[in-house]
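Q: what follows is a protein structure lacking sequence information:
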């Protein structure tokens, strides 16, 4: 006859396995995992964008604060990023998203003041004070430079600055008033405000600014091309989460805290090791089809082993 193993021994063995082999109990499908996995953001020329972006059918917990996108319906649809950075150190601003490169982690943006392939008047440039600064997790890419535009300049005095002020025209019929000038180098802009009382600063692509200086493009073209922004989030942690079979997101109660959504539930960095998973199914006991808690399951397992 095979000797019976004491119940306490079975119980001790099971506890040892649970705490030393990282075995966990599957809680079934995680709704957040399913939603984030199956709902990337798409709008216009932006398709299938995932973490850290969210918007539309993609809830905020699937992305990070500051990366919210909306889709402005039109012909074609236009994706817009909401409340990014600051304007004059005050309110955040919205910008049209031209493209997103998830390899270089960059976005090409155009200010809402401008839209691609449209003319821009001097009046609109003056009325909209749009000096933009960015804060983490955003910063201008090395491809961007500030273009300084000056208005209401004293045309008879600009020659005193050795040609550092350059004349450009706005796209309107009458450009004899409020003619803008731009400065080749930021350090040359200091005393020009005495000649030109109105100053506006716009981030633009360096390549487009160079073409403007050569006279190959107009002001509208430069502003319509927008600028490039680089963004930084917890990419290493997200990669670890994805490699473990999870989906990257943020905590529902803290949109800045990373969360890894897995099929079994929510974890801080990655999903549990698949090879060490035990899936405990619901037990049909008399009239109830409910999953029982782990201690009771262990008691049942001990009882069966003894029998």
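A: Sure thing, it's come through. Please read these numbers as outputs of a predicted model, since none were measured by experiment. Numbers count the residues shown, from 1 in each chain.

Q: use CA for all of it now, contacts and neighbours both
A: Fine.

Q: run through the residues that contact the most centrally placed residue in the chain.
A: When C-alpha atoms, centre = their mean is applied to the chain, the residue found nearest the centroid is residue 67 (3.5 Å). Residue 67 makes contact with 52, 53, 54, 81, 82, 84, according to C-alpha atoms under 8 Å, 6 or more residues apart in numbering.

Q: tell me the most packed of those residues, by neighbour count.
A: Highest neighbour count within the contacts of residue 67: residue 54, with 28 neighbours (other C-alpha atoms under 10 Å).

Q: that one contacts residue 41, doesn't it?
A: Yes. Using C-alpha atoms under 8 Å, residue 54 is in contact with residue 41, at 6.4 Å.

Q: got another, please set it beside the one above:
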């Protein structure tokens, strides 16, 4: 390559590299899936420079369904409120199972580690306990049999009014007990519906589960909170030494360890560097530190 051409292209190349390192595409990228907007702090794709909160990786299935995986279980995303920092989801298995067997069958409890998770249940949520394939009838007055779930003489029930002890679950000889979060307002609406409470057996609870529940997401750490307050994006970069991920605050001017510098801070830092350089010049006798000569000596 001709030296002149290289000289002309080098500044542009350095600028592109600086911009690429300053702000990964995932920070400012806005995409859609199933009619929903996906943007920071959520993300669809993983990359070497990860911008967003851990645990908020979404999967777009055939551009028709947006999935939030939680500990390898699929939850379908219905809405994301970026102002309130909430996301409404439901257990994706409920729809799949009901289409096959006509029973609102849940397979796992939603387990959230409140000490380390970026996701939390909200005050809008309530719980319903499901008992599957019980050998004995549940005697509680609030227990509702799921009529579409009978199997080999065993019955399944839903208990809308809260938790049950392990001893009680053992007493009814149920194969599985699952606690599911739901919208409290939906649970109250179904409980007040006409017919056998609540609603129509399996159908009522299927609708309740499909209505989903609400999760709140937040920065979860002082580092991330400080980064966002300074105008940055929280992210995680691969640690080449141990293979893990290190926190990074992605800023317009480049990645930082904690927070982005304001323009005023940058000007102050630049002035301090100039002052330090000038001081070194005075000590060493650098003629550049002697100031501007009088006009008649130029």
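A: Good, I have the coordinates. Quantities reported herein were computed from a predicted structural model and do not represent experimental measurements.

Q: after superposition, what's the TM-score here?
A: Scored against TM-score structural alignment, normalised by the length of structure 2, the superposed chains reach a TM-score of 0.65; 247 aligned residues with a C-alpha RMSD of 4.0 Å.

Q: returning to what we had before: in strands, which of the contacts of residue 67 of structure 1 appear?
A: Residues of the contacts of residue 67 of structure 1 located in strands (DSSP state E): 81, 82, 84.

Q: dump those residues to TSV, plus distance to residue 25 of structure 1.
A: Shown next, in TSV, are these (distance: C-alpha to C-alpha, whole Å):
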residue	distance to residue 25 of structure 1
81	40
82	40
84	41
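
Q: same for the longest helix along structure 2, what does it pack against?
A: Identified as the longest helix of structure 2 according to DSSP state H is helix 263-284. Under the contact criterion of 3 or more C-alpha pairs under 8 Å, 6 or more residues apart in numbering; DSSP states H and E, helix 263-284 of structure 2 touches no helix or strand at all.

Q: contacts for that helix next, please.
A: 287, 288, 289, 290.

Q: list the contacts of residue 247 of structure 2.
A: Contacts of residue 247 of structure 2 (C-alpha under 8 Å, 6+ apart): 234, 235, 236, 237, 257.

Q: of those residues, grab the buried ones for ChimeraX.
A: Of the contacts of residue 247 of structure 2, the buried ones can be selected in ChimeraX as follows, counting by 16 or more other C-alpha atoms under 10 Å:
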select :234,235,236,237
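
Q: take the contacts of residue 247 of structure 2 and keep only those in strands.
A: Using DSSP E, those in strands are 234, 235, 236, 237.

Q: for those, give me a markdown table that also has distance to residue 19 of structure 2.
A: Below are these laid out as a markdown table (distance: C-alpha to C-alpha, whole Å):
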| residue | distance to residue 19 of structure 2 |
| --- | --- |
| 234 | 17 |
| 235 | 16 |
| 236 | 17 |
| 237 | 16 |
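
Q: the host helix or strand of residue 32 of structure 2 against structure 1, how far on average?
A: Taking DSSP states H and E as the criterion, the element that holds residue 32 of structure 2 is strand 31-33. Per the superposition on structure 1, strand 31-33 of structure 2 and its aligned residues are separated by 3.0 Å on average (mean C-alpha distance after the TM-score superposition for structure 1).

Q: quick one: buried residues of the helix or strand containing residue 48 of structure 1?
A: Element membership for residue 48 of structure 1 (DSSP H and E) is strand 46-49. Buried residues in strand 46-49 of structure 1, counted by 16+ other C-alpha under 10 Å: 46, 49.

Q: next SSE after it?
A: Past strand 46-49 of structure 1, the next helix or strand by DSSP H and E is strand 69-72.

Q: residues in structure 2 aligned with that next one?
A: Using TM-score structural alignment, strand 69-72 of structure 1 corresponds to residues 58-61 of structure 2.

Q: how about that stretch: buried residues?
A: Here stretch 58-61 of structure 2 shows 58, 59, 60 as buried, counting by 16+ other C-alpha under 10 Å.

Q: how about residues contacting that stretch?
A: Counting by C-alpha under 8 Å, 6+ apart, 33, 34, 42, 43, 44, 45, 66, 67, 68, 69 sit against stretch 58-61 of structure 2.

Q: and with 6 Å instead?
A: 43, 44, 66, 67, 68 (C-alpha atoms under 6 Å, 6 or more residues apart in numbering).

Q: ok, and the closest non-adjacent residue to the counterpart of residue 25 of structure 2 in structure 1?
A: In structure 1, residue 25 of structure 2 lines up with residue 35, judged by TM-score structural alignment. Excluding its sequence neighbours, the residue lying closest to residue 35 of structure 1 (C-alpha to C-alpha, 6 or more residues apart in numbering) is residue 58, at 7.3 Å.

Q: tell me how many other residues surround that neighbour.
A: Neighbours of residue 58 of structure 1 (other C-alpha under 10 Å): 22.

Q: same check, this time on residue 288 of structure 1
A: 9.

Q: try residue 80 of structure 2
A: Neighbours of residue 80 of structure 2 using other C-alpha under 10 Å come to 20.

Q: picking that back up, and the contacts of residue 67 of structure 1 as a markdown table, adding distance to residue 113 of structure 1?
A: A markdown table is the format used below for the contacts of residue 67 of structure 1 (distance: C-alpha to C-alpha, whole Å):
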| residue | distance to residue 113 of structure 1 |
| --- | --- |
| 52 | 26 |
| 53 | 23 |
| 54 | 23 |
| 81 | 14 |
| 82 | 14 |
| 84 | 15 |
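
Q: who are the packing partners of the strand holding residue 48 of structure 1?
A: strand 41-43 (3 or more C-alpha pairs under 6 Å, 6 or more residues apart in numbering; DSSP states H and E).
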